[in-house]
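Trainee: The following comprises the amino acid sequence and a computationally predicted model.
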Amino acid sequence: MDYKDAGVDVEAGRAFVTQIRNLVHSTFRPEVLGGLGGFSGCFQLPTGFKEPVLVSGTDGVGTKLKIAQVLNCHDTVGIDLVGMCVNDVLTSGAEPLFFLDYLATGKLDKEQLTQVVAGIASGCKQAGCALLGGETAEMPGFYQVGEYDLAGFCVGIVEKSQLLDGSQVQVGDVAIALASSGVHSNGYSLVRKIISDRGFSWSEQPELLGGKTLGETFLTPTRIYVKPVLAARQAGLEIHGMAHITGGGLPENLPRCLGQGQAIQIDTNSWVIPPVFQWLAEVGLVSPQAMYNTFNMGIGFVLLVPPQQAQQAISHFESQNIAAYAIGEVITGSGELVGIPD
């Protein structure tokens, strides 16, 4: 017997690397040293920093992958993978420099996984970071044929004096919410349970969703906020804190960017909640409390800015075609979020 008899096709793996080479190279920044195929990726630190701080983050896509695999649509989940990592790194004020991916599958399908990597490359371009390398693992018996899982890792950089750590946040700062593109990549175990238990198919087109199928709606990729937020900072917007609204929604994530002795008061009537969340709540009979603790409710990212700069922030992001809303302010407290249904 040989490795191929055991279900691992080494030659297919080599062919896959060749097939994705151009996709990977299309993301390279000037600081990348070497090319694809080594044991490691090399990246030279950008110049111009006095006290550079490296900021790292890692994440996956979760059970949203199940929908992609059922629908045989694999070109968006790579964007989700990048988005979940780079948006986290951004909250420290860091510019993402490079990204690494880990892709595990039961049997290597070059066409399927090339679509996945194309999505990862697209996400890296949106974030301005290089896809520096990755690992593809063929694991027969661990994953079924057609199944795969994704994990990602990102490194960014920020000047130490510009690092956001909660100490800059002041009572009275205004919370500026940036609209999500939809459900992003959290809460999909509940999404899939609602679809399954209520007997829906992914091809159905509920009227509330404006003609989109359930598959299209729930495969909409995570919005990447890196370039618009960094541009706002470079334009002089004073940002005291940032939060990426992921698993646990606003209640879990928004307080994470506060300083000691602070809380945040929000008004849930201050932004437009997209129809997809109304549909999930109605069809799944999900309570308002559970909705806010599971989903982003239309807000993918939040910035804390001085009150005199709130309108400047909103105007900047609207000029970038991102809806923005003033949804509340920082108050004294003990790290709680006030104003969410309980």
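Mentor: That came through fine. Please read these numbers as outputs of a predicted model, since none were measured by experiment.

Trainee: going forward, measure contacts and count neighbours with C-alpha atoms only.
Mentor: Will do.

Trainee: all strands of the stretch 151-300 of the chain, in order?
Mentor: 174-179, 241-244, 262-266, 299-305 (DSSP state E, counting those that start in this stretch).

Trainee: Included below, for side-by-side comparison, is a second structure:
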Amino acid sequence: VLGGLGGFGGLFQLPSGYTEPVLVSGTDGVGTKLKIAQALNRHNTIGIDLVAMCVNDVLTCGAEPLFFLDYLATGKLQPQQLAEVVAGIVEGCRLSRCALLGGETAEMPGFYPKGEYDVAGFCVGIVEKSKLLNGSQVEVGDVAIALGSQGVHSNGFSLVRKIIETQGFKWEDCPSGLGGQSLGEVLLTPTQIYVKPVLDALRSDLTIHAMAHITGGGLPENLPRCLGQNQSIQIQPHSWEVLPIFRWLAEVGQVNETAMLETFNMGVGFVVLAPPDQAATTIRYFQSQNLPAYAIGQVIEGNGTLVFA
């Protein structure tokens, strides 16, 4: 990072050691998860979600996040609320090993209801061109290795809120099967940041051919995005641990399995594709990093779809 605070633009000098550096950008928000944070007046994890949604996307290309910027808009600034959100962003950047280069706070009276705000994040990463993961390295037979999520992460909250509101639950309720936590606590669990373990894996002797961040649309929509031409991916149902919150939402909301898989991450936050002879070693590595890891399927010949075995 170059320069100090208060400038019109953030300055960042690219790290040395790259022959053909490629910059990778990403931008995202946290959707209607904000509604729960605002209802409970708990904002300290939203910033982590915001960083995670951006850096995990950039990571799928094999890129190391360099810097992050944020945008927060509200009707009237509330200092404590803002401080909590920014503290979460700082923590997210620390976990991602990237710099918080700048941000913008917009006060827009009459545009947002009292106490409400919206946030967006922007991330730039870097990768050597020869190490860029773009689907071209994927081979038929590659094993899909799922890395566990910490919860609902930052997608599907419109359906979450519909289920809870229509069934008469409150965010403070503690249904059985959720480990004694309230619905609000479980649902505000921040999005897992996969940067450190994944980058360390890429820099090791492990071979990873592609990666996918499982966000809105779940496995069916996101996993095929990392494939090469004339390829599909076959997934074994029930080959990973589905977190209790998803089982609860499905039961209470009477949501069928297909709709759940097409809406939520269902316990899988990130997927890496590895050669079959390295799958077991790769799984053991991620488990050693305190990440649940499961072999859930393999790449097959096809037309860019996800199929269940």
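Mentor: Structure's in. What do you need? The structure presented is a predicted model; accordingly, all values stated were derived computationally and were not measured.

Trainee: Got a TM-score for the pair?
Mentor: The TM-score (TM-score structural alignment, normalised by the length of structure 2) is 0.99; 309 aligned residues with a CA RMSD of 0.7 Å.

Trainee: out of the strands of the stretch 151-300 of structure 1, nearest to L254 of structure 1?
Mentor: Nearest to L254 of structure 1, of all the strands of the stretch 151-300 of structure 1, is strand 241-244, at 5.5 Å by CA to CA.

Trainee: Can you add mean neighbour count and distance to V53 of structure 1 and give the strands of the stretch 151-300 of structure 1 back as TSV?
Mentor: Converted to TSV, these look like this (neighbours: other CA atoms under 10 Å; distance: least, CA to CA, whole Å):
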stretch	mean neighbour count	distance to V53 of structure 1
strand 174-179	26	26
strand 241-244	27	17
strand 262-266	21	26
strand 299-305	27	21
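
Trainee: Including distance to E95 of structure 1, could those go into TSV?
Mentor: Conversion of these to TSV gives the following (distance: least, CA to CA, whole Å):
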stretch	distance to E95 of structure 1
strand 174-179	18
strand 241-244	14
strand 262-266	26
strand 299-305	16
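
Trainee: for those strands, which one sits closest to G156 of structure 1?
Mentor: strand 241-244 (15.4 Å).

Trainee: What range does that closest one cover in structure 2?
Mentor: Using TM-score structural alignment, the residues of structure 2 aligned to strand 241-244 of structure 1 are 210-213.

Trainee: can you check stretch 279-299 of structure 1 too?
Mentor: With TM-score structural alignment as the criterion, stretch 279-299 of structure 1 aligns to 248-268.

Trainee: Can you check the distance spanned by the matching stretch, start to finish?
Mentor: 17 Å (CA to CA, to the nearest Å).

Trainee: list the buried ones in it?
Mentor: Buried residues in stretch 248-268 of structure 2, defined by neighbour count with 16 or more other CA atoms under 10 Å: L249, A250, G253, M260, L261, E262, T263, F264, N265, M266, G267, V268.

Trainee: Helices - which of those land there?
Mentor: If you go by DSSP state H, the buried residues of stretch 248-268 of structure 2 have L249, A250, G253, M260, L261, E262, T263 in helices.

Trainee: Any chance of the residues you listed in TSV with distance to Q81 of structure 2 as columns?
Mentor: What follows is those, written out as TSV (distance: CA to CA, whole Å):
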residue	distance to Q81 of structure 2
L249	29
A250	32
G253	32
M260	32
L261	34
E262	33
T263	29
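
Trainee: For V85 of structure 2, state which of those residues is nearest.
Mentor: The closest of these to V85 of structure 2 turns out to be T263 (CA to CA; 26.0 Å).

Trainee: and the closest one, what does it touch?
Mentor: Contacts for T263 of structure 2 (CA atoms under 8 Å, 6 or more residues apart in numbering) come out as N155, G156, G216, G217, G218.

Trainee: now it, nearest residue through space, not along the chain?
Mentor: G217 (4.9 Å; CA to CA, 6 or more residues apart in numbering).

Trainee: mind checking the SS state of whatever residue of structure 2 lines up with G37 of structure 1?
Mentor: Mapped onto structure 2 by TM-score structural alignment, G37 of structure 1 lines up with G6. Look at G6 of structure 2: counting by DSSP: H, G, I helix; E, B strand; the rest coil, its state is coil.

Trainee: so stretch 41-56 of structure 2 matches what in structure 1?
Mentor: Counting by TM-score structural alignment, stretch 41-56 of structure 2 corresponds to 72-87 in structure 1.

Trainee: Next, the buried residues of that stretch.
Mentor: For stretch 72-87 of structure 1, by 16+ other CA under 10 Å, it's 73-87.

Trainee: Would you mind pulling the contact partners of that stretch?
Mentor: Contacts for stretch 72-87 of structure 1 (CA under 8 Å, 6+ apart): 57-61, 64-65, 68, 96, 99, 112-113, 115-124, 127, 150-154, 184-185, 219-226, 244.

Trainee: what stretch of structure 1 lies opposite stretch 80-96 of structure 2 in the alignment?
Mentor: Under TM-score structural alignment, the match for stretch 80-96 of structure 2 is residues 111-127.

Trainee: and the match of stretch 41-56 of structure 2, how far out from the chain's middle?
Mentor: From the chain centre to the centre of stretch 72-87 of structure 1 is a distance of 7 Å (CA atoms, centre = their mean, to the nearest Å).

Trainee: what about whatever residue of structure 2 lines up with S319 of structure 1, neighbour count?
Mentor: Residue pairing (TM-score structural alignment): S319 of structure 1 is matched to S288 of structure 2. For S288 of structure 2, the count of nearby residues is 12 (other CA atoms under 10 Å).

Trainee: Roughly how far does S288 of structure 2 sit from T281 of structure 2?
Mentor: Per CA to CA, S288 of structure 2 is found 11 Å from T281 of structure 2.

Trainee: can you check L14 of structure 2 too?
Mentor: Separation of L14 of structure 2 from T281 of structure 2 (CA to CA) stands at 33 Å.

Trainee: Equivalent analysis for G17 of structure 2, please.
Mentor: With CA to CA as the criterion, G17 of structure 2 and T281 of structure 2 are 29 Å apart.
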